[in-house]
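Engineer: what follows is a predicted structure for the sequence shown.
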Amino acid sequence: MRLERVYKYQLILLIFIIVFGIQHYYLQNFNFEWIYYEKILNSVFLLSIFTVLFSFIFLIFGSIKTINRKKTIENEKIFLIINLILYYFTVCMSLYLLGQIRG
């Protein structure tokens, strides 16, 4: 069950980064008028970098552990597939946020 809980936390982080990137895309003219938004943008970008790096390592480790079990747990497989798909969206969103950071 521990692996499933970590998949859930990872899922929440990935969805947060994707949703933040989408709201930034649609509201960027309004957001940059706000004084602290650039600090928030930098913080979420750093969070996305660490999430992408650690998720890559964890997805490899988790997939090996999930696939090689004698007794398979279907929820873990579902979380693994969803997290793999969201991982690639998060990588794209991190690259988009990288282009939005002002020097």
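Structural biologist: Looks like it arrived, so ask away.
Engineer: only C-alpha atoms from now on, for both contacts and neighbour counts.
Structural biologist: Fine.
Engineer: so who does the residue nearest the centre of the chain touch?
Structural biologist: Per C-alpha atoms, centre = their mean, the C-alpha nearest to the average position across the chain is that of L14, at 2.5 Å. Neighbouring residues of L14 by C-alpha atoms under 8 Å, 6 or more residues apart in numbering: 51, 83, 86-87, 90.
Engineer: again with F45
Structural biologist: If a contact means C-alpha under 8 Å, 6+ apart, then F45 has 94, 97-98 as its contacts.
Engineer: please compare the first structure with the one that follows:
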Amino acid sequence: MTVLDTRPNAQVDFLSLEITSRCQFTCPSQCYAEAGPTKGHGSMATSDWHRLIDEAAALGTSTVQFIGGEPLLHPGFPELVEHALRAGLNVRIH
């Protein structure tokens, strides 16, 4: 029998944030992220990502990973990394 932790304040140690679907490549096989040069950055503004990062840090998250597409192509990428570091999070880029 599997028991799920249903406590309202359960800790999330690692958070992976897909901040964009844009990628500079046009891979011949199917992309797992369905990313590409004409894809967008989604509907969340940089300020929305800031709030999510702050909430994750407040819940005890220790590491945030930025993914995409190619996360470096997101216009707010440097600001998001700096914000996560200021919030005391470890940062990974995938």
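Structural biologist: That came in fine, so what should we check first? Since this is a predicted model, take the numbers as computed values, not measurements.
Engineer: list the TM-score for the superposed pair.
Structural biologist: Aligned and superposed, the two chains score 0.36 in TM-score terms (TM-score structural alignment, normalised by the length of the second structure); 57 aligned residues with a C-alpha RMSD of 3.7 Å.
Engineer: and the contacts of F45 of the first structure as CSV, adding neighbour count and distance to F79 of the first structure?
Structural biologist: Listed next are the contacts of F45 of the first structure as CSV, based on neighbours: other C-alpha atoms under 10 Å; distance: C-alpha to C-alpha, whole Å:
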residue, neighbour count, distance to F79 of the first structure
S94, 23, 21
L97, 21, 25
L98, 16, 27
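Engineer: among the residues you listed, which lie within helices?
Structural biologist: 94, 97-98 (DSSP state H).
Engineer: got CSV for the residues you listed, with distance to S55 of the first structure too?
Structural biologist: Formatted as CSV, these follow (distance: C-alpha to C-alpha, whole Å):
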residue, distance to S55 of the first structure
S94, 13
L97, 18
L98, 18
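Engineer: output the contacting helices and strands for the top helix by length along the second structure.
Structural biologist: For the second structure, the longest helix by residue count, based on DSSP H, is helix 46-58. In this structure, helix 46-58 of the second structure packs against helix 77-86, with contacts taken as 3 or more C-alpha pairs under 8 Å, 6 or more residues apart in numbering; DSSP states H and E.
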